[in-house]
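Trainee: sequence unavailable; structure follows:
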């Protein structure tokens, strides 16, 4: 029996996955996927995808780990494979990328938030264009489409039905085509806003214990106090985040350049 790996919820980097655990928000990180891949010991993999995307570099790592796997890999889009999640879907072996007839795929340009003068903005623009081309590589290798056409589709934020994706070679099969009974789930990445993640890391949220603001807040402190302020944070999150958001990296707090697809 194939080993099942779920790609559900937000695609996030491994170093912030613990924050999603605290909020009990569904997510997928490279470390979690790699642990499951290593535990499969060469058995066939069945990768179940229902995600609105997230961190493009985390998705790239997951894609690479799946493509490097010694056993067979089948990817199944059971709801939504949008943005970074669509890149992961491309990791299925030849003939083994499938989509439920009620599913969707969305591809688009990378995006990020950046600060600085006009030179910094030019560098950021070039970085995003390069990121778009690397994303297009995953689609190109799967479908055989030309890079130019893929970049145009990404630039238009293209939503694909199963028939569209099959016609373009981005999937190999529409599931249940000869069956009457259909089943699928749907969902969009519920990414915690970057300001909340930064607040937890730097001790800028309400109810941080006295003396912690100057030096930031560590993981254990958050866990110990989490039961007291979790409800307040979730209420604040709901009021500020009516629609799901992607993380917005702050140039002043993150040294690593990150591109996000959303």
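Mentor: Arrived safely. Only a predicted model underlies this, so the values are computations on that prediction, with no experimental measurement involved. Residues are numbered from 1 along each chain as shown.

Trainee: all contacts plus neighbour counts: C-alpha atoms, from now on.
Mentor: OK.

Trainee: identify the residues contacting residue 144.
Mentor: Residue 144 is in contact with residue 169, counting by CA atoms under 8 Å, 6 or more residues apart in numbering.

Trainee: now do it against residue 138, distance only.
Mentor: 10 Å (CA to CA, to the nearest Å).

Trainee: what's the overlap in contacts for the two?
Mentor: With CA under 8 Å, 6+ apart, residue 144 and residue 138 have no common neighbours.

Trainee: list the buried residues for stretch 67-84?
Mentor: For stretch 67-84, the buried set under the neighbour-count rule, 16 or more other CA atoms under 10 Å, comprises 67, 69, 72-84.

Trainee: and here's the other structure:
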């Protein structure tokens, strides 16, 4: 177990009518980072969205982190973190995997730890953050489509998620749980100095631990478009087909099931986002 008495987080899956997406503000602030050429063998890099990313074929999953820890073995590990968040359940799973590591876990917030990535950050026995870094906390986000019973079930299911996160932030910071709830309700952004002052991080990074990577603006555009399609209730398979069609300008690539005037009108506007 972790050297620090960290609480376990439990979360059951949401109903099928729900889907997670990356917070738009966090995605806009996210700048990819690349680790320096020489990395310690006992380190793990989390430098992308949390959960599998359909568009890049990448993303950070709990399976990948578990495999990396098995390779490292029972020795201290450093986690280099820069992520806008993503799938809440994958974030919880990664948090629990890290807290169960038998040796010291040090987490370096290189740039951004937002949403579910902030949950992962709390797994460190020691948390370091750059003075120009950011940590963001908010209530769990989900997009739900369905009838009133589906939506009521989704809302009920999410209540313990928020409660568990509030307990976690309060435990880490030493603040009252009511304060953590206010942070989450207000979607609060903490810079490095604020995170250390409030106890959400323990210290600043010793030095620059990363360099800016070549950003791919089209990846951000695709993710923003996917978020819009999720909010419109478009299924995962249809989202992939429609975005591929818009990118390639192939109207016949869109699935027949999606030939709806309203959806196609919305997609014609989204195509400008992808190409901008």
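Mentor: Cool, the structure landed. If you're wondering where the values come from, they're calculated on a predicted model, not measured in any experiment.

Trainee: doesn't residue 209 of structure 1 lie inside a strand?
Mentor: No - in this structure, residue 209 of structure 1 is coil, not part of a strand, as judged by DSSP: H, G, I helix; E, B strand; the rest coil.

Trainee: which residues in structure 2 does stretch 56-64 of structure 1 align to?
Mentor: Under TM-score structural alignment, stretch 56-64 of structure 1 corresponds to residues 88-96 of structure 2.

Trainee: any idea how far residue 140 of structure 2 is from the counterpart of residue 147 of structure 1 in structure 2?
Mentor: Per TM-score structural alignment, the equivalent position to residue 147 of structure 1 in structure 2 is residue 177. Remark: distance between residue 177 of structure 2 and residue 140 of structure 2 (CA to CA) = 16 Å.

Trainee: residue ranges of the helices in the stretch 101-250 of structure 2, please?
Mentor: 116-121, 148-173, 177-185, 192-198, 217-231, 236-248 (DSSP state H, counting those that start in this stretch).

Trainee: which residues of structure 1 does the first one align to?
Mentor: Read that as helix 116-121 of structure 2. Helix 116-121 of structure 2 covers residues 84-89 of structure 1 once aligned (TM-score structural alignment).

Trainee: that stretch against structure 2, how far on average?
Mentor: When structure 2 is overlaid, stretch 84-89 of structure 1 sits 0.5 Å from its aligned residues on average, using mean CA distance after the TM-score superposition for structure 1.

Trainee: what helices and strands are in contact with the strand ranked longest in structure 2?
Mentor: Longest strand of structure 2, by residue count under DSSP state E: strand 105-114. On a contact count with 3 or more CA pairs under 8 Å, 6 or more residues apart in numbering; DSSP states H and E, strand 105-114 of structure 2 meets strand 77-83, helix 116-121, strand 126-129, strand 134-137.

Trainee: the longest one against structure 1, how far on average?
Mentor: The superposed strand 77-83 of structure 2 is, by mean CA distance after the TM-score superposition for structure 1, a mean 0.5 Å from where its aligned residues fall in structure 1.

Trainee: gap between the longest strand of structure 2 and the chain center?
Mentor: 12 Å (CA atoms, centre = their mean, to the nearest Å).

Trainee: list the contacts of that strand.
Mentor: With CA under 8 Å, 6+ apart, strand 105-114 of structure 2 has contacts from 2, 26, 30-31, 33, 76-85, 98-99, 121, 123-130, 132-137, 205, 209-210.

Trainee: which ones are touching the residue nearest the centre of structure 1?
Mentor: Compute the mean C-alpha point of structure 1, and by CA atoms, centre = their mean the closest residue is residue 11, 2.6 Å away. Residues in contact with residue 11 of structure 1 (CA under 8 Å, 6+ apart) are 27, 28, 29, 51, 53, 54, 55, 58, 59, 84, 85, 189.

Trainee: how many neighbouring residues does the third one have?
Mentor: Think residue 29 of structure 1. Here the number of neighbours of residue 29 of structure 1 (other CA atoms under 10 Å) works out to 24.

Trainee: that one matches what in structure 2?
Mentor: Match for residue 29 of structure 1 (TM-score structural alignment): residue 61.

Trainee: thinking again about what came up before, of the helices of the stretch 101-250 of structure 2, flag the one that's most buried.
Mentor: helix 116-121 (a mean of 29; mean count of other CA atoms under 10 Å).

Trainee: redo the helices of the stretch 101-250 of structure 2 as TSV? Include distance to residue 53 of structure 2.
Mentor: Converted to TSV, these look like this (distance: least, CA to CA, whole Å):
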stretch	distance to residue 53 of structure 2
helix 116-121	15
helix 148-173	23
helix 177-185	25
helix 192-198	28
helix 217-231	9
helix 236-248	11
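
Trainee: quick one: residue 55 of structure 2 is in a helix?
Mentor: No - the assignment for residue 55 of structure 2 by three-state DSSP gives coil, which leaves it out of any helix.

Trainee: that one contacts residue 220, correct?
Mentor: No - using CA atoms under 8 Å as the test, residue 55 of structure 2 is too far from residue 220 to be in contact (10.0 Å).

Trainee: noted, bye for now.
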